[in-house]
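**Q** sequence isn't available, so here's the structure alone:
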């Protein structure tokens, strides 16, 4: 590995300085470990970063203000957790990347239900349908270190959760926020619940809007968006440990994309869910949880709603593509406790159907019949145990087995010159085992450490089987030739607490057999063609954080994150560069302030013309540093005002994981990364009742 001078400087800075103001909350696990239960809530006003609360586990409150101010999508909220980055495409709806891993290597759940986008190029990845501030808790488990929430999550698991608003007496609760900022940014969020000890009603909604932003050199970047979501739930609570809840969610959006040939004209989402939970039963059987869900998305991409067709492009006429996905599934799990043992076991399942239609002409797609092209089904069984060896030592382990099948329903392949599909009507199935074992020592004490090894096998997803132009050499197509991924990974970490100093580190090293790689093979009438194939890869990296309180009301913090990957052919593509976040914050009475310096190293470990379904390595990228400030005033426990300036010095920069600007917006034919926003001011009011 090439070590840049900046890399050494960043490492020294983090070791000598200090994780940015963490927002910790106790996760609502059915069987919380002692080290999790001991976590306390801190009073940070603006979230600059998040520290782990347990081995490989991070928890934060999505309702808290953050800096930089995030777009109204899930991926931007994840970036405050060390190890996360985003494959950028403009103002909103970036694709989350965890430790350099992308796509279905990350399990993304909302209220424990799976949600999937529909665009063959992931314009509408699952996080683009999420309104984070309408959720109560964001939980991230890094690595294959749990089997409770689905198979194949080799990079990690992300859960956006809503708590049960139990009322011990009749009452009403409300909380929300309003935000205004540069580029006509304006957001409104309201979360209202009312209930009695026997039940409740909860309604949450948000609206978010922004115009195109200007980069650090004053150039306008097509990036505008407008979104709304409405969520409702009604619950029966015969006691504080029992709930039966019915929920319904809906939303829509539109977004301009500087890095794509089309924009998102519709992001319609409709969801239904039913869940039952019974905790603290009192015997060996301690808890039971079950849920079923149905998520449907309807996504329209076109080149005329938010832009004018470019007569010099490969799509000179008005055209649109309409895609959809319906995912439904469920889960049932029970937890048993006996002496020093806790075991959670259950089954889960999911099925999804993908459909599409397209047409030339404005609105003409509405008259075209839907065509179903793919059908996925997965059924899994799992068991996870926690053995309390004593107060300080714990052994966790888990095992799951999934049976996954996929059907190719395409009659033809190709768009410009459709050809008969050689795998039409075929079905393929795989049995996919996974599991882990982890030892933890005194994670709630002064000095704790953990080490675990996990294994996950993943069925290729829709984008890996149906989006590539070609499959591996000798295969009829990607559906016929791309094999499942198999990841085996070691995760280890330590944490130290003493007085006003806290420090933590987590590292990982793994082997991915049959990693699914995309080759970009040159141009054509519709742009580059792609080939999906399997290669073996080695991965490694980690995160380091320090949090120091040198005086009353003052905190200095820092975090460092690095990810590395290699194949026999060279560097693994689409890997984020070394990144550090250094922050300082303080509180005095009702006032608070914070400063964040984000430093990103240059990245020259690239494999141009290789990548994933969204994009490829565009070549080496330059390093950059961005400085931001915030301040806040707490009028009361129920009302607080925060304000900030992101990119205070109006730096011109772009992220390494990025798309090239589209020629329809005047970007050059040579690949040019989309620039990030210049100086951005914002003010946010949070309230509760």
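**A** Cool, the structure landed. Quick caveat, the model's predicted, so the values are computed rather than measured.
**Q** please make it C-alpha for all contacts and neighbour counts, starting now.
**A** Fine.
**Q** which strands and helices sit next to the longest strand along the chain?
**A** Secondary structure of the chain per DSSP state E: the longest strand is strand 530-551. Contact partners of strand 530-551 among helices and strands, from 3 or more Cα pairs under 8 Å, 6 or more residues apart in numbering; DSSP states H and E: helix 5-16, helix 478-481, strand 501-520, strand 554-567.
**Q** go again using 6 Å as the cut-off
**A** Counting by 3 or more Cα pairs under 6 Å, 6 or more residues apart in numbering; DSSP states H and E, the packing neighbours recorded for strand 530-551 are strand 501-520, strand 554-567.
**Q** identify the residues contacting the helix or strand that the last one is followed by?
**A** Moving toward the C-terminus from strand 554-567, the next helix or strand (DSSP states H and E) is strand 570-571. Strand 570-571 is touched from outside by 565, 605, 606, with contacts defined as Cα atoms under 6 Å, 6 or more residues apart in numbering.
**Q** before we move on, what about stretch 676-687?
**A** 175-182, 214-216, 638-648, 650, 654.
**Q** run the last query once more with 8 Å
**A** Contact with stretch 676-687 is made by 65, 69, 90, 175-182, 213-218, 638-655, as judged by Cα atoms under 8 Å, 6 or more residues apart in numbering.
**Q** now swap in stretch 222-229 and tell me
**A** Under the contact criterion Cα under 8 Å, 6+ apart, stretch 222-229 has outside partners 72, 90-92, 131, 205-213, 249-258, 665.
**Q** adding another structure so you can compare the two:
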């Protein structure tokens, strides 16, 4: 679990779950198997291996992109595709391979190139916590090839009195490197039976600065507001919530188009709790509606010429339903559950200067998944275990694309061939996971084994028009789909231990993932660069005569990550994370694409009374093991240094400040996307650089 208490405290650090404080974990039964990043103020002591001694506070400037917070966990990283479009990478996997949710709700992103990955809808200023499944997500969370990350936004909490009492939390931040500001908070009324809450946030930032100038086209603007309520009945709760997220023009330099708007509505409700002694029930229904426009006119500098002007409209609707019945307590139970997801998408590419030019690149795309699972937690001798299995049935289909009169013959021919194809697919997948650990004492060994699957996305299967849409890879390559794709199957083994005593917390993990039918972009045919097919001809018209087709390959990912906390003195704490991952193709001699380099994060924090001071160093190694298939360039290593401080005026009011990239280091993270903006100090085709030196200040209040 990544626990980021919005206002209660002062630290944001990649820390082991032993360091969690404030409220108890959202799912205590998952405590041995979750990771924690925390923003908090007070130290407490817990005996659970997932939340033991609190690390002394850390601080960083909260990024607008919540994925950058999740990336601080051991094994985490981020695809830098813009201020609001980053994708969480975990142990070398990203995109749809890592399950992303907000307030426990699954949904389909609206952008065909994932400009709105799940955590786009979780403003950092409103985050209560981010829960990251440790290594292997349990089958109860749904299908996911890699881990799972759930961002929980701040909400009203039940009070300990019968009368309604107010709850208020507010936070605001200014960051100089992009002249950005963010403000958000919660206003609520709650009693021991009822809770009502209103949340809202506003974020806005300009193009950020780096040592070589300004990264033009990186400005952003987003609003979010919502209401929620809960009624506590017995040992359970009836709950309902609604949120509206409005992203206004925001830059995405790695993409051909920028965000003009995302207007997205979230609704969900249900019941969670006990219905009888040792019998728990969870029921949840939800709907998410995304309406999206992107273009190369509103923000892009210079704007595209009239013939190349594009405005793409995209809609995505998701309906979800889930139910689970559990027999037993948190430490020993048997659970049976079922869930369903229904997705509808529609994407139309237009030329705003020519009404006769339009292409339905994803017409009436439908995907339906129905699944069920069994999960058992118990004890075998001195060891505890969690064993689960699930089955899912997935059906996908695509309608008939319509094209305008101004569309040339090349795309028309591809559309005709696509119409004549099957345009549908059906898959049945099986997942299984077993996790074992031996509690008791300072040392807790643990072992996980799993078989996890992922069905090809509708983009990977049905992208009939060669475009740069690749679910956020943002590498400048043009991709086309493949209806013959089989589901990915990962065989996973990981082992490690938790060591916790009064002065040291250490949690290393070594892992191996063997992935059959791994989906990768590969050369369209055996003669790359020779335009001898209609697909290559159309791709050449779009600027790349060497398109890639999604195909099944074989791959392996293996590595080591750890986090630690050292407490040599009562007022001093040293903490950090280290991550190393290696990704290889097993069918050919090549490396996997966009694998993060080895990295290390170290921090030192000194605290006395109401004052806290600290420093943090982040170092990334060179990355020379890159994908030749995807023309991936290597990257250089770098080191950045930040300073931070906090002063608590009272228990509910604190001022926080810091300096990021103190040495003004010029660097470009390996997973950053490549800039497509011509009128920028970042050369076209170069990786987006990291931000330069800047100051930030934040105020937090609660009462």
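**A** Nice, thanks for sending it over. It should be emphasised that the depicted structure is a prediction, and the values quoted were computed from it without experimental measurement.
**Q** about what we covered before: now the longest strand of structure 1 on structure 2. Mean distance?
**A** Average distance, strand 530-551 of structure 1 versus aligned residues of structure 2 after superposition (mean Cα distance after the TM-score superposition for structure 1): 1.1 Å.
**Q** and the most centrally placed residue in structure 2, what does it touch?
**A** Most central in structure 2 under Cα atoms, centre = their mean is residue 88, positioned 3.8 Å from the mean C-alpha point. With contact taken as Cα under 8 Å, 6+ apart, residue 88 of structure 2 is in contact with 67, 68, 70, 71, 76, 77, 78, 79, 94, 95, 98.
**Q** switch the cut-off to 7 Å
**A** 67, 70, 71, 77, 78, 79, 94 (Cα atoms under 7 Å, 6 or more residues apart in numbering).
**Q** what does residue 361 of structure 1 give?
**A** 318, 319.
**Q** now do residue 590 of structure 1
**A** Contacts of residue 590 of structure 1 by Cα under 7 Å, 6+ apart are 633, 634.
**Q** residue in structure 2 matching it?
**A** By TM-score structural alignment, residue 590 of structure 1 lines up with residue 610 in structure 2.
**Q** relative to residue 286 of structure 2, how far out is that match?
**A** Remark: distance between residue 610 of structure 2 and residue 286 of structure 2 (Cα to Cα, to the nearest Å) = 43 Å.
**Q** the strands in the stretch 301-450 of structure 2, which residues?
**A** Along the stretch 301-450 of structure 2, the segments classed as strands by DSSP state E, counting those that start in this stretch run 311-328, 333-351, 354-380, 383-397, 424-437, 443-454.
**Q** so where in structure 1 does whichever helix or strand comes after the last one end up aligned?
**A** Secondary structure here is assigned by DSSP H and E; on that basis, the next helix or strand after strand 443-454 of structure 2 toward the C-terminus is helix 458-462. Using TM-score structural alignment, helix 458-462 of structure 2 lines up with residues 462-466 of structure 1.
**Q** got a list of contacts for the matching stretch?
**A** So stretch 462-466 of structure 1 is contacted by 120, 478, 479, 532, 613 (Cα under 7 Å, 6+ apart).
**Q** buried ones in the helix ranked longest in structure 2, by neighbour count?
**A** If you go by DSSP state H, structure 2 has its longest helix at helix 409-419. The neighbour-count check on helix 409-419 of structure 2 (16 or more other Cα atoms under 10 Å) flags 410, 411, 412, 414, 415, 418 as buried.
**Q** got it, and stretch 207-226 of structure 1?
**A** For stretch 207-226 of structure 1, the neighbour count (16+ other Cα under 10 Å) marks 207-216, 221-226 as buried.
**Q** closest one to residue 332 of structure 1 out of those residues, please.
**A** When the buried residues of stretch 207-226 of structure 1 are ranked by distance to residue 332 of structure 1 (Cα to Cα), residue 207 comes first, at 33.5 Å.
**Q** quick one: secondary structure of the residue opposite that closest one in structure 2 once aligned?
**A** Residue pairing (TM-score structural alignment): residue 207 of structure 1 is matched to residue 202 of structure 2. Using DSSP: H, G, I helix; E, B strand; the rest coil, the three-state assignment for residue 202 of structure 2 comes out as strand.
**Q** thought residue 202 of structure 2 was touching residue 183?
**A** Yes: the pair residue 202 of structure 2 / residue 183 is scored as a contact, 5.5 Å apart, by Cα atoms under 7 Å.
**Q** hang on, the earlier thing: centre of the chain versus the longest helix of structure 2, how much separation?
**A** How far helix 409-419 of structure 2 lies from its chain's middle: 35 Å, per Cα atoms, centre = their mean, to the nearest Å.
**Q** before we move on, the earlier item: which secondary structure element is home to the residue nearest to the centre of structure 2?
**A** Judged by DSSP H and E, residue 88 of structure 2 forms part of strand 87-90.
**Q** average gap between the helix or strand following that strand and structure 1?
**A** Toward the C-terminal end, the helix or strand that comes next after strand 87-90 of structure 2 (DSSP H and E) is strand 99-102. Compared with structure 1 after the fit, strand 99-102 of structure 2 shows a mean deviation of 1.2 Å (mean Cα distance after the TM-score superposition for structure 1).
**Q** which bit of structure 1 covers strand 99-102 of structure 2?
**A** Aligning strand 99-102 of structure 2 against structure 1 (TM-score structural alignment) gives residues 107-110.
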